[in-house]
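Novice: Got a predicted structure here, sequence first:
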Amino acid sequence: AEVLLVSRSTNRAEQAVDALAASLDDAARSRLRPVGLDAQGVFERALAQADVLFASGAAGVELLSDSQLAVASRVKVAVDLNAVPPAGIAGIAPTDAGQRREDRVDYGALGVGELKMKIHRRAIAALFESNDRVLDTEAIYDLGRQLINART
């Protein structure tokens, strides 16, 4: 999957990609691309191809409007990490935790936090089940998957 890191300016997006790229392997680095809102039409084309959106901008700044969200018709999951009104993604409340809207599942900042804390609790409990237990990324992901499947 290609990952687009979007910022208000192409220069800031490039700086953020460079900072992230230092901790990634070549395969992951090759799939990370900067996108600036100052590049005419690039963001809209990216939105039309997006499957997942994460918004994590400054508090109280709308990053994605209703009209822009309409362009993102392929999006299956949208996550807004902004808990301060207005929403970073129009229509997503901070407390949304798997709220279904048409073909999309939305999470707000507090909704994401709730699931994260449940995963933390489940992981810590699993570590106390045996002295030699190790939880890597995949094991923790599986714990999260189990929690989500139990809710649906």
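Specialist: Nice, thanks for sending it over.

Novice: going forward, measure contacts between C-alpha atoms and count neighbours the same way
Specialist: Fine.

Novice: residues contacting the spatially most central residue of the chain?
Specialist: Centroid check for the chain by C-alpha atoms, centre = their mean gives Phe54 as the closest residue, at 3.3 Å. For Phe54, the contacting residues are Ala78, Val79, Asp80, Leu81, by C-alpha atoms under 8 Å, 6 or more residues apart in numbering.

Novice: In three-state terms, label it for me.
Specialist: Assigned by DSSP: H, G, I helix; E, B strand; the rest coil, the conformation of Phe54 is strand.

Novice: before we move on, back to that, from the contacts of Phe54, which ones fall inside strands?
Specialist: Counting by DSSP state E, the part of those found in strands is Ala78, Val79, Asp80.

Novice: Can you tell me which of those is closest to Asp106?
Specialist: Distance to Asp106 across these (C-alpha to C-alpha) is lowest for Ala78, with 4.9 Å.

Novice: So the closest one is in contact with Asp106, correct?
Specialist: Yes: if you go by C-alpha atoms under 8 Å, Ala78 and Asp106 touch, sitting 4.9 Å apart.

Novice: before we go on, here's another structure to hold up against the first:
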Amino acid sequence: MARKHILHMLTPLGHMSPFDVNMALDAGFDAVLPYVGVSPGEVTGLVQDAIFSRPPDAGVDTGIFIAGKDVSLALDMFDAARKAMVPPFKVSVFADPAGSFTTAAAMVAKVEKALQAKFDRGLNDSRIAIFGATGVVGFCTAVIAAKEGAHVTLVGHDGVERVKKVAAEIESRFEASVDIADGSTEAGNKRAVAASEIVLTAAKAGVQVISKAQFENAGDLLIAADVNAVPPAGIEGLTVNANAEPLEATKAVGIGPLAIGNVKYKVEFGLFKKMIEAEKAVTFDFQDAFALAREIAK
């Protein structure tokens, strides 16, 4: 009899995301078990309970999913889960806190594809401004883009203190350098946009981050993209389904949240499928999400 594919989903929050539960079951897991309020110190015990309950050759049929809304905490839990393995007892591990790894991967992959198709260039040396950089998606987007050679600037809507801390963590954890800018004023936002070739917004849903007026001096702007589908758009004039189409009031093209979301969905679903179909235990983080997003993005 074939063994069941079991996924144990760990989150430090009070509930597991229904989105992730649905995705895992639709991808083919036979059973999905959520564990809420999990602290980093509890990860080792939970993972070892999972690995020792089945023979070593069944490890590939067992998965651990790391959720939550804090990138650093999720990465710490991810590392703890990997270190909890006792060879030959191993299971697969996938981290995607608040969908941030797969969403960020999809956004950067769509931007990269548009750069190649529209401007015959890549991410390397591109000037990218990220608005909403203190959130989970903005954080991951900054890391992925910086590691691809882009010059990334984190724009702080409430000043530079919080983005300064994010920049320091990115440098210490990933050895990637990013700049910061003050976006707490209209003038500050205009300067950040004008200095950029690519503008990415990952702020809270339903908040307009960039107005048409802020594009006035953005002569170098090539691409503007937003991940939030709740009105109003994060970027004024950007439609939800824009797919590298001309952006109103600019010479750039825009990428809307539905175009990004379509890739994000396929990436998360695809990584769950890869866990199920793998012949040996695998581990997936934002870098694996970006690799798959590159294959999927059109």
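Specialist: Everything's here; your move. These numbers come from a predicted model, not from an experiment.

Novice: And the TM-score between these chains?
Specialist: Once superposed, the chains reach a TM-score of 0.72 (TM-score structural alignment, normalised by the length of structure 1), with 144 aligned residues with a C-alpha RMSD of 2.9 Å.

Novice: The nearest residue to Pro40 of structure 2 once chain neighbours are set aside sits in which helix or strand?
Specialist: Counting by C-alpha to C-alpha, 6 or more residues apart in numbering, Met77 is the residue found nearest to Pro40 of structure 2 once chain neighbours are left out, at 5.3 Å. Element membership for Met77 of structure 2, per DSSP states H and E: helix 71-83.

Novice: ditto for Val163 of structure 2
Specialist: With DSSP H and E as criterion, Val163 of structure 2 is part of helix 161-174.

Novice: And Leu46 of structure 2, by the same measure?
Specialist: Here Leu46 of structure 2 is assigned to helix 40-52, by DSSP H and E.

Novice: cool, His120 of structure 1 as well?
Specialist: helix 109-127.

Novice: just checking, next helix/strand downstream of that helix?
Specialist: According to DSSP H and E, the helix or strand after helix 109-127 of structure 1 is helix 137-151.

Novice: List the contacts of that following helix.
Specialist: Leu115, Lys118, Ile119, Arg122, Ala123.

Novice: just stretch 30-42 of structure 1 next, same as before
Specialist: Contacts of stretch 30-42 of structure 1 (C-alpha under 8 Å, 6+ apart): 1-14, 16-17, 21, 43.

Novice: Flag every buried residue along it.
Specialist: Using 16 or more other C-alpha atoms under 10 Å as the burial criterion, the residues of stretch 30-42 of structure 1 that qualify are Leu32, Arg33, Pro34, Val35, Gly36.

Novice: just stretch 272-281 of structure 2 next, same as before
Specialist: Phe272, Lys273, Met275, Ile276, Ala281.

Novice: got a markdown table for the residues you listed, with distance to Ser211 of structure 2 too?
Specialist: Shown next, in a markdown table, are the buried residues of stretch 272-281 of structure 2 (distance: C-alpha to C-alpha, whole Å):
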| residue | distance to Ser211 of structure 2 |
| --- | --- |
| Phe272 | 38 |
| Lys273 | 40 |
| Met275 | 42 |
| Ile276 | 44 |
| Ala281 | 47 |
